[in-house]
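In: attaching a predicted model along with its sequence, questions to come.
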Amino acid sequence: MPLSGGLAMFVGLLLVTTFFAGAQKTVAVLAVGGAMLVAIGWMDDTYKAKQKEFPVLPKLLVQFLVAVFAFLLEIRFRGISLSWIGGEEGAYISFPILISLLATVLWIVGLINMVNFLDGVDGLAAGATVFSAVTLFFLSMVRGQDLTALLAVALAGAALAFLRFNFYPAKMFMGDAGSMFLGFALGVISLEGTMKGATLISLVVTVLALGLPVIDTIQVMVSRILAGSPMYQADRRHVHHRLMSHGFSVKQTVVVLYLVSLLFSVLSIFLFFFQ
């Protein structure tokens, strides 16, 4: 089974965004960071194709480096408004540099792994990315953020084009190269888009837009803690595994989780307009 879907999505997104936006900062972050993730992911996929296990540490190191790279190019958490907790209108606290760095790294590395964890069933990670990216596109357009809207719709287009070959029964996989890049792209776009509001509501709206991978990761982490299992150890606690263990077919599982993603997207947009 070909594992080149991730490379195709990365190249497609890069070509489209460079053509329409040029060599802007956010495009450069996606290009450089994406290339690093695709490279290390390709190595991991090569090991898997040979039925060998690739060490976790190099992947985590690259994930950390791309998150720090984004931070250094000013794609970061900057602070938070106090108005939602009773502060005066316009009151704002800027994060110290270390807090900003920690929050940014946790957000980006977290999303990279969330989408990677979700890539366990044909079409699931790509489909969930489409829903999240379209939601971020819509929210960015409403806020007048033209660049992040372009990046989001290009990401949705790349994932949707790949989905044609990845929906059950899959003819191609994205591999770790693809899932890590998709998570990275969602992290960067959300930080430059909806997260720039620096309010509780903007954080909630963004988390809802990325709802399925976030909720799946949280429930897996909680179940592993309760079971005393290592966080890094692969298991069948993900939501798609749970559905299939209850008799759902692969296609039924994916369709149900698409509906869940759609629900999260609708809630995100509703909350954005009625905050």
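Out: Yep, that arrived.

In: from now on I want contacts and neighbour counts done on CA atoms only, so please keep to that.
Out: OK.

In: burial of the residue lying closest to K25 once chain neighbours are set aside, as a residue count?
Out: Nearest residue to K25, sequence neighbours excluded (Cα to Cα, 6 or more residues apart in numbering): L73, at 7.1 Å. Neighbour count for L73, taken as other Cα atoms under 10 Å: 12.

In: what distance do you get for L73 to V256?
Out: 38 Å (Cα to Cα, to the nearest Å).

In: the residue nearest to K25 contacts A28, doesn't it?
Out: No: at 9.3 Å, L73 and A28 do not qualify as touching, with contact defined as Cα atoms under 8 Å.

In: can you give me the helices in the stretch 101-250 of the chain?
Out: Along the stretch 101-250 of the chain, the segments classed as helices by DSSP state H, counting those that start in this stretch run 124-142, 146-166, 175-192, 200-209, 211-227, 239-245, 250-273.

In: in contact with L7, which residues?
Out: The contact partners of L7, taken as Cα atoms under 8 Å, 6 or more residues apart in numbering, are V38, M174, A177, G178.

In: of all pairs in those, which one is the farthest apart?
Out: V38 and M174 (10.2 Å; Cα to Cα).

In: tell me, what's touching those two both at once?
Out: By Cα under 8 Å, 6+ apart, the residues touching both V38 and M174 are G6, L7.

In: included below, for side-by-side comparison, is a second structure:
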Amino acid sequence: MNKIEIGVYIVIAIALIGSAVLTNLVRRLAIIDIPNERSSHSQPTPRGGGIGLVVMTMIGLLCSQILWSLTTWRGLMMYLGAALLIAAISWLDDLKSLSTKIRFIAHFVAAGLVVAEWGYWDKLDLPLIGSIALGQVGLLMTLFWIVGLTNAYNFMDGIDGIAGGQAFVAGIGWAAVGWIINDKFIFAIGGLLAASSLGFLFYNWSPAKIFMGDVGSAFLGFTFAVIPVMAMRSAHNYQNIMLWVGILLIWPFIVDTGFTLLRRLSKGENIFRPHRSHFYQRMVIAGYSHQLVSLLYIGLAILGSVLSLLLTRRS
């Protein structure tokens, strides 16, 4: 283990502690989430706790870059600028509900910043079929992947511990992938996401003392969408599998959101209207506890992480 790896571990440990401290501070100052007919909780609870994990992830990346130059400064600043835009617009949405149009414009601008610097998928490898050239269609696919996952992660942040738990598992998964492909930046961002999410989970595990809010969930969804795009450019021998690795690491959220969206479309429902028809929400309505449902999704995420590591090692 070299000095850079030891240093990154130290920064990750600081992120864990800092995230917990900031989350507790925000808990004392945050706006209150009042339960309504769509809520999965019954008590007024502070929200916006995701600010802590956003701040510590960004500070951790900046410190790592200053000390060890893990990636290009241009690439890092484009990601941080885009992620900050996502976090800022989502925080405003937490304070006062913004229109869907404003949020989507911000999401596509942020996605465009990442694609402009890090590129997009110009081909897609499918099992049993092989490689398919995408051309400019790949640009649209990458943009919609980023915007879609940003919103999907937000939709899934509806019960205690589920979004933070998924982020903890996926963060560890990306750190392990970064280790395998020898990409210290991917290792660092994965470790920082895992540590910051764990620090937040100290206060968000059921019964939650604070909620993540859109500021945290949208930031996580955006970041987990762009990591495979960033890894694609640096991991030359693993480019063709990075999308599948990214999907496997968060597959429970993708499957739940995908099936829920298709079901609502088939019924002619307004997909932008708030609802309680996700699988995890229906399980809570059926009487299962927040802890049990979150643990189920975390377990499924761990399975996906194992598969993603096997895929990476075999490639």
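Out: Sure thing, it's come through. Keep in mind that this is a model prediction, so the values were computed, not measured.

In: returning to that earlier point: can you tell me which of the contacts of L7 of the first structure is nearest S249 of the first structure?
Out: Once Cα to Cα is applied, the member of the contacts of L7 of the first structure that ends up nearest S249 of the first structure is M174, at 21.0 Å.

In: is it true that that closest one touches F10?
Out: No: assessed by Cα under 8 Å, M174 of the first structure is found out of contact with F10, at 10.4 Å.

In: more neighbours, these two?
Out: More crowded of M174 of the first structure and F10, by other Cα under 10 Å: M174, with 31 against 24.

In: the more buried one -> the second structure?
Out: By TM-score structural alignment, M174 of the first structure lines up with M212 in the second structure.

In: how much space separates that match from Y153 of the second structure?
Out: Distance from M212 of the second structure to Y153 of the second structure, by Cα to Cα: 11 Å.

In: before we move on, back to that, what lines up with the residue nearest to K25 of the first structure in the second structure?
Out: Per TM-score structural alignment, L73 of the first structure is aligned with E117.

In: if I look at that match, how far off is L149 of the second structure?
Out: Where L149 of the second structure is concerned, E117 of the second structure sits at a distance of 19 Å (Cα to Cα).

In: ditto for N182 of the second structure
Out: 26 Å.

In: again with I186 of the second structure
Out: 19 Å.

In: likewise Y297 of the second structure?
Out: Y297 of the second structure is 17 Å from L149 of the second structure, by Cα to Cα.

In: next: V177 of the second structure.
Out: In terms of Cα to Cα, V177 of the second structure sits 20 Å off from L149 of the second structure.

In: do L307 of the second structure as well
Out: L307 of the second structure is 20 Å from L149 of the second structure, by Cα to Cα.

In: who has more neighbours out of these two?
Out: Per other Cα under 10 Å, whichever of L307 of the second structure and L149 has more neighbours is L149, with 24 against 16.

In: that one -> the first structure?
Out: By TM-score structural alignment, L149 of the second structure lines up with L111.

In: mind listing what its match touches?
Out: L111 of the first structure neighbours (Cα under 8 Å, 6+ apart): G183, F184, L186, G187, P213, V214.

In: what's the closest non-adjacent residue to the aligned partner of the last one in the second structure?
Out: Taking TM-score structural alignment for the superposition, V214 of the first structure sits opposite I254 in the second structure. The shortest distance from I254 of the second structure to any residue other than its chain neighbours is 7.1 Å, reached at A152 (Cα to Cα, 6+ apart).

In: got the contact list for that neighbour?
Out: Here A152 of the second structure is in contact with G221, F253, I254, T257 (Cα under 8 Å, 6+ apart).

In: mind putting the residues you listed into JSON lines with neighbour count and distance to L128 of the second structure?
Out: Shown next, in JSON lines, are the contacts of A152 of the second structure (neighbours: other Cα atoms under 10 Å; distance: Cα to Cα, whole Å):
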{"residue": "G221", "neighbour count": "26", "distance to L128 of the second structure": "29"}
{"residue": "F253", "neighbour count": "27", "distance to L128 of the second structure": "25"}
{"residue": "I254", "neighbour count": "18", "distance to L128 of the second structure": "22"}
{"residue": "T257", "neighbour count": "22", "distance to L128 of the second structure": "26"}
